[in-house]
Structures are given as structure tokens and as C-alpha cells.
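>>> Would you be able to build a 3D model of this:
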Amino acid sequence: MPNFNIIQKQNAWFDHFGATDDHHRDVKKNKTKKCTRQHVLISTILAVIVVIVLLTRIPLLQWNSTGITIIGTTGLSGNTTSQLFLPWGLAFDWSNALYITDQKNNRVQKFLMNMSTGSTVSGYGNGTGSSNLNGLIGPLGIIVDENSNIYVSDNGNYRVMYWPNSALSPSLFAGNVILNSEIVVYFLSGSFFFLLYNSNSNNRVCEIGTAGSSMNQLNDAFGLAHDASSSAIYVADSVNNRIMRFFPSNSSGTLVAGGNGNGINNTQLSTPQAVYFDSLSNSLLIANTGAHNIVRWVLGASNWTLVAGSIDGSNGTSSTRLYSASDVTLDPMGNIYIVDRRNHRIQFFPVGESNGTTIAGRTVNIKRLNIFVTFHQISRRSTWPISFLA
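Next up is the predicted model:
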């Protein structure tokens, strides 16, 4: 497949957001648009139909297996406003602007709807890394909360930076202090795993252990996801090629995906680096980085189903291939976005019927955000208030 040029990228970006634009959650649009009774009635009927379909026919909905490059140039790194250099994480704000941690360029880029060129919102923008307050070194994880405040895991500086909405400069959010928090997970260089729980009377920190493969150990843990209904925390245990589930009251975890060695079979994972919990289908979306694909693992199942990328573990630059995918997220309409790290691009896979190499897609239940800090990245799946341990 040929690479998409800028015009095609812009059109794809525009077409996608034409389908996801929702004036009900856009404050500015709410001031200028009013729904008639007829529109309200139609919306209600459609909502009921969607709920019925989601509850009864979720397996029939699929993601398209062909991706669209919306940001970056396949295989070409750079530090211009339209280029990326080993991007790592991504997040949406409530206006559907997309934020990307451009790791090797030591910056965070913001891309507005319909645009394939971005603006630097954190870092110096020219690729220069710095430990100054306005600088970054190798940023990885990113969160944008419902108020469009930005939190960046400044990996090379061992800190988390906080950019309030419309602020001209950031502040240190976490680095050398323990903040008053509910529950937070923290990894130090992949070797230590801590839980902080605030019971309103005291803070307790539990060290689970050093790096290892036992049920109370992790080895180079990267991504995190949270199930608010059960308080379970899912961890992408990269070197152990597995996804573990932990509960706040237990120091030992449960294996829920992988754990059968590094491999490309559908019972194995290969250095997973991100995980996304889908409460609607009770499943996990996993960035199966070493196998160059995104897979879905239903909790309780013994194998995964392919979402995007190759089934045989091969990498590539075509629109159906990935190269070291490092993060995955969904927009409000259930379209999937993937950080295709070594292709220096962001891939977009729209919801729609495919030819059988995809899995069930659905409309996302938007959640409020809690931030989990790791040495590597921030994970962003929760209904808790924002909290931190560092």
C-alpha cells in the first residue's frame, strides 16, 4: 500500500471527526446550537437502538483492518511540526485535539482536528532535551483531563510535569514528594512495585518486591489500566510477556493474559507495553509491542484475537502493518488510535466491517481519569479523581 500524503491525511482526519464531532459536549457549540423536540426524540430512539445493539450484538461490530496515517510520515523521523521521532503515548482532550509524546524530540505535540501539523505544548520543540522547568527529556506517558490540563511523564528527568490549561509554563506535579492520594501504582526502573492507599487516616506504602516472574513480582512493567467497578489494576508486565491483575488489598497478582513465554501464538504475548481495559466487553486491548500488533484478550479466555497489525509477528510500513506499537486508545465513537512507534506515525483504525482480521468494536463509555505513574509512562483508565505517588 502506498503511503498517504498530507492531503489524504488531512481528509482522513476531517472525515473521522465529522463522524465523532458531538456538540452536546462542546461548550462553545452548546451556546450556538439548540436541539428541537424532534431532534431530541430522534436522538433518544437512536440511543435506545445503540444500547440494544451493544448489549446483544457486540461481536458483529468490527474495526477496519486497514489503518490510516493521520500524523507523521511512515518510516521518516524528524522534528518539524508535521513529523515525529519515536512517539510513545497519546491522549485526547474534550475538543478531540490529539496530544502525542514525541519521545526522541523531547516534546509534546498537539494536533487540532483536520490538521496534520502540530504545535509544541511542552518541551522546546526543536528536539533539544532539558531538565529546566520548561524542558523535557524522553517524555513517555501523557494524560489530558476533562479540563484540558496536561500531565506528562518526563521519563529522563524522573518527574511528572503539570501544564494547567492555557498556562504559559508548567509546574512539577510529582518528583520528590508523596501527594495525598487514594490509590496509585509506582514503578522504579522496572524493579520495584508500590501501592499507596489513603484510608483518610494514614498513608500506607507496600513494596511488593524486586523484579521477577512470581505472582508478587513484575519485570520492567510499562502500561497500566484500572477497572473502577472492581478496583482491579491491570499491568503490562513487559519482560514477563504477560498481563497481571492486582487488587489493593493483595500483594500477589493473578495472571490474566499471556505468561506462556515470548511468542506470536495467540496464547502468548511479546513484550506488551500498554493495556486498555474495556468494561463494556470485559476485555483488554493490549499493545503487543514485540509482535507488532494490537490484540484483544477477553478476561477469562485463553487466547487473544487480532485487532491491528500482523498475525505472524512481522513488522511493516503498509497501512495494515505496525512496527513496535507502544500505545493504544479509543475515541468517543470507538475508533482506535495506535502509536506506531518505529514507523514514526499515529495510525487510525475506524469502526466498520472488515474481512475477518479484526475484533468487535464499540462505542466507548467515556470515563473520568486517574493517573498512574510508572517509570515508563502514565496510564489513564479510571473513574477516580486524579492522584499520584512519586
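>>> only C-alpha atoms for contact and neighbour calcs from this point on.
Fine.
>>> pretty sure residue 124 contacts residue 102?
No: look at residue 124 against residue 102 with C-alpha atoms under 8 Å: they stay out of range, at 11.5 Å.
>>> I have a second one here; can you model it like the first so I can compare?
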Amino acid sequence: TTSTSLTTISSTGSSTTSSTTSSTTSSSTSSSTTSSTTNSSITSSTTSSSTSSSTTSSTTSSSTTSSTTTTTITTPFNSCNNLRWNQTGQIVAGTTSGSNANQLRNPSCLYIDNNNTLYICDYDNNRVQKWVQGATTGVTVAGDSTGNQGSTSTLLNNPIDLTFDTNGFMYVVDNGNNRVQKFAPGSINGTTVGGTTGSHSSALTDLNQPTAIDIDNNSNIYILDMWNTRSVKWAPNAIMGTLLISDSSLNNVYGMIRMPNSSNQVYMCNQGSNEISVWTFGASSESMNLQTVNDSQHNSLNNPTGMVLDPYGNLYVADRDNDRVVMYCANSTVGIVVVEDNYSVLSLRKPVALAFDSDLNLYLVSTDSDQVVKLPRI
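Model prediction:
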């Protein structure tokens, strides 16, 4: 906006001032002008208007989605072909034969719990030793720590086998006392739950040199009553057993475990016939046996003593007098040698008991070295 002052001199000698105001508005497309004049005052006004054009553009977008389906074929794990162990053992319990806390004397059984803690039947020391992973000494959890034997609730006489129920109670086959003792967690006082202390008759209330035990999820215990040549079942709080199997061939049997996926069949380590016998409860004879081994030098078992099953249903046998461990794959009757003494590792000789930890490392009890050996899975 511009403002200008003009001066006009009249004939009378006076002056009049007129003003002119100019206003301009501009636009980009059109303009209009209005002008008016009166005497000495001139007003110029310019008005500009604009026309705006608006364009709306609409775009339609097309989208394509591609879907790919991938089919994955899973090959089942072949445990029979792929489970193997390092032949160089690691000694995890025991040193030389003796009764100190770091020693064992003629160990006869092994159990490994969910924490990978070892429980060992220290047969000639009349005690059960608990051995934590990495420890150099064991802790006595049943029997006398110095090796004294006896028949009271706190003593044992040649413990030969043990197992645990789902509540953490330990069951020990007290071979020399012809009974099974049950121990609550943390207690050293046992309760007799099979057999009668001081008695060893053939009555179903008694046991005579029991050698093995297994247990089901209902805490029924299955006992191999060797010198009575039978297997019996004791229910919780029972005062006598129930006869399951009876046969004269069972007079030299040192191991028994229930078969997987079966409620009425067991494997037995029969040293008298150098075989693993399969028995069905109530049967008058074995249904089958495992004896053959795929080995050119020793193609059969020789005094099999202990057994263990892996999660795949494969059976492992401590083939004691062949100084090796034989694997019978599920549904196979021919054994495979998976661990064998090479005459340089004393701790692999005379294996009598086997167990697995949570990583499927294999543990072996050697009566030749009085040690427990760990064989790492490879």
C-alpha cells in the first residue's frame, strides 16, 4: 500500500491538501479495477480476484500376495545305530577297595536320580552310598558308614539292589537279611516292606536271598526271590507277597526289570543259562530269551549280571565275564557290543550294574576295580 500527499493553492491564497490512496491486491489469474475521482481527492482502488482450479486424482493400487508352503520330512532318530559311548571311561566314584568314604568294596548296584546323583549298593561294606556329581567322597544314606552289618532298622547285610518310587522313598534289597527295606527321604531308619526279618522260608510272607527289585507308578514292588526260584509282587502296606512267576530255572538270577510298554512281563539276567529271559506273569516257562551277540570272538553272553533300559526301549546288559556291555535294540534278538574292556582300563572289567544319567551318558559298576565309571555319550 502507497500513500501520497498533494498540495493545491487556491486563488484566495489558502491551500487545500488532497490525498490519494492507492490499494492493490494481486492474484495469479485475474484482476478487476474500480477508479473514482471527486474534485481534489482521487481514490484509486484495485481489487483482484482469483479463480482456483482443484484437481483430485484417485489411484487404485493392486497388491499381489505370494504364499509358499514348505514340507519338512522328519526322519525318526535311529537309536540303535546312533547311540554310542566313549570307550575311555571317567572314574566318578571309588578309588581302591576299602571302607573309607572315598572307597567301595564289591559294589553291586547303581541308581541315578533326576539330579544325576548316584546311589551305590556298597555290598561288602553293608551300606548305600550317595555320590553327588563331582564329589570325591560318598555319603552313607543307609546302613553303617564304617561297614558294620546287622538286622536292625538302621543296619543292612549285603545290600544288592535298590530303586526309588515317585515320592523319593528308597527301597533296598537287603540280601543277607532276606528283606526289602524302605527309607523315607533323609532318614536312615528303614521299614521292612517285603519279607520278614530273621526268616527265610518259602512262605509268601518271606523272602530267601532276594537279588533284584523293580517298582511301578503305584509303588507296587517286584522282587526277584532267587533261592525260592520265583518272582513276587508286594503291594504297599501288604503283609505278604503275590506269586507272579515260579520256576526251578530261576535259581541263579541276579537282575530283573519290567519290560517297557508291558504291565506283566519282565527281563531276567539268568546266569545259570547265560541269557536274558523274558517272562510273562503267570506263565510256566519263559516266552523268549536273548543270548546271541554279533561278535566273532564271543558270540554269546557269559554271566550277565545287570541291565538297564534307555528311553527308546533298548536293553543294555552288563556281560560280566566277557568284560563288556551288550546292547539289544528294541525288537532285536541279536546283541551289539557298545562297551568293551581293552585290557588297559581296569575300571571296565567285570561290569555288574549299569545306569544312564539325564544326558544318556552310560555308567558302569566294576567289581574288578571297585569303582563306578562314566562313559560319555558321543
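>>> what's the TM-score for these two chains?
In this superposition the chains share a TM-score of 0.67, using TM-score structural alignment, normalised by the length of the second structure; 283 aligned residues with a C-alpha RMSD of 3.1 Å.
>>> rewinding a little: between residue 124 and residue 102 of the first structure, which one's more packed in?
residue 102 (28 against 17; other C-alpha atoms under 10 Å).
>>> To which residue of the second structure is that one aligned?
Using TM-score structural alignment, the partner of residue 102 of the first structure in the second structure is residue 122.
>>> contacting residues for its match?
104, 105, 106, 107, 108, 109, 128, 129, 158, 159, 160 (C-alpha atoms under 8 Å, 6 or more residues apart in numbering).
>>> among the residues you listed, which are in strands?
Here DSSP state E is the test, and the contacts of residue 122 of the second structure give 107, 108, 109, 128, 129, 159, 160 as lying in strands.
>>> Determine which two of these are furthest apart.
Pairwise distances across these peak at 12.4 Å for 129 and 160 (criterion: C-alpha to C-alpha).
>>> Now list whatever residues contact both of the two.
121, 122.
>>> Now do stretch 95-103 of the second structure: distance to the chain's middle.
Centre-to-centre, stretch 95-103 of the second structure and its host chain are 31 Å apart (C-alpha atoms, centre = their mean, to the nearest Å).
>>> Span of it from start to end?
5 Å (C-alpha to C-alpha, to the nearest Å).
>>> Tell me the buried residues in it?
Along stretch 95-103 of the second structure, these residues count as buried under the neighbour rule (16 or more other C-alpha atoms under 10 Å): 95, 97, 98, 99, 100, 101, 102, 103.
>>> What does the fifth one correspond to in the first structure?
Using TM-score structural alignment, the partner of residue 100 of the second structure in the first structure is residue 80.
>>> Quick check: nearest residue in space to its match, chain neighbours excluded?
Spatial nearest neighbour of residue 80 of the first structure, chain neighbours left out: residue 126 (7.8 Å); criterion: C-alpha to C-alpha, 6 or more residues apart in numbering.
>>> same question, residue 274 of the first structure
Closest to residue 274 of the first structure by C-alpha to C-alpha, 6+ apart is residue 223, at 4.2 Å.
>>> That neighbour -> the second structure?
Using TM-score structural alignment, residue 223 of the first structure pairs with residue 255 in the second structure.
>>> What lies in contact with the strand or helix carrying its match?
In this assignment (DSSP states H and E), residue 255 of the second structure forms part of strand 253-258. Strand 253-258 of the second structure is contacted by residues 211-214, 224, 226, 264-272, 305-308 when judged by C-alpha under 8 Å, 6+ apart.
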